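Visitor: show me the folded form of this:
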Amino acid sequence: MSDFTNARSAPVRFDLLVAPLRAAAKFFDALNVAVQRNNEYQALSRLSDAELERRGLAREDLVRHVFAEIE
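Guide: Below you'll find the predicted structure:
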């Protein structure tokens, strides 16, 4: 005789299955923002001091300007 019973398996926790996908999506969103900010910094850093001044920026303030939303 078998000890097998017809017990139902534990319910699958959907949130545990989706959590790694959500984490990956957050990572790629953050990576996208970082690439955009880097591109903006690179573009601004190629401008002359006169061009920066016309935009109301100083070279020493570029990082602060590009990353201002984070503060």
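Visitor: could you use CA atoms for every contact and neighbour count after this?
Guide: OK.
Visitor: tell me where the longest helix sits in this structure.
Guide: Ranked by residue count under DSSP state H, the longest helix found in the chain is helix 14-45.
Visitor: same for that one, what does it pack against?
Guide: The contact analysis (3 or more CA pairs under 8 Å, 6 or more residues apart in numbering; DSSP states H and E) places helix 14-45 against helix 62-66.
Visitor: and the helix it packs on, which residues are buried?
Guide: Within helix 62-66, the residues scored as buried using 16 or more other CA atoms under 10 Å are Leu62, Val66.
Visitor: second input sequence below; structure requested for side-by-side comparison:
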Amino acid sequence: MLIVTGVNAEGQREILSIEVATSETRLAGAVAFAIRSRTLGVVLVVSDAHPGLVEAIGVTVPGVTWQRCL
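Guide: As a prediction, this is how the structure comes out:
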């Protein structure tokens, strides 16, 4: 299960997308779709270091700051 959240202009968190991923490939695609499906100015992405996530973030929003969550 992948839940993509964002912070709006008022500083409130919003759920952008909830996706079910059955494989690493699907996970990367879900991240790309969730981010691209919204017209946002992405500044920071926080995720675990799953290779599929990191790759999808780099392809979808190149140059964005990425931080690993613990």
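Visitor: tm score of chain vs chain?
Guide: Once superposed, chain against chain, the TM-score is 0.30 (TM-score structural alignment, normalised by the length of the second structure); 30 aligned residues with a CA RMSD of 3.4 Å.
Visitor: ok so, going back, okay, buried residues for the longest helix of the first structure please.
Guide: For helix 14-45 of the first structure, by 16+ other CA under 10 Å, it's Glu40, Tyr41, Leu44.
Visitor: for these, give me TSV that also has distance to Arg22 of the first structure.
Guide: Formatted as TSV, the buried residues of helix 14-45 of the first structure follow (distance: CA to CA, whole Å):
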residue	distance to Arg22 of the first structure
Glu40	27
Tyr41	29
Leu44	33
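Visitor: of all those, which comes closest to Glu53 of the first structure?
Guide: Ranked by distance to Glu53 of the first structure (CA to CA), those are led by Leu44 at 11.2 Å.
Visitor: the closest one against Leu62, yeah?
Guide: Yes: between Leu44 of the first structure and Leu62 there is a contact under CA atoms under 8 Å: 7.3 Å.
Visitor: fine, thanks again, bye for now.
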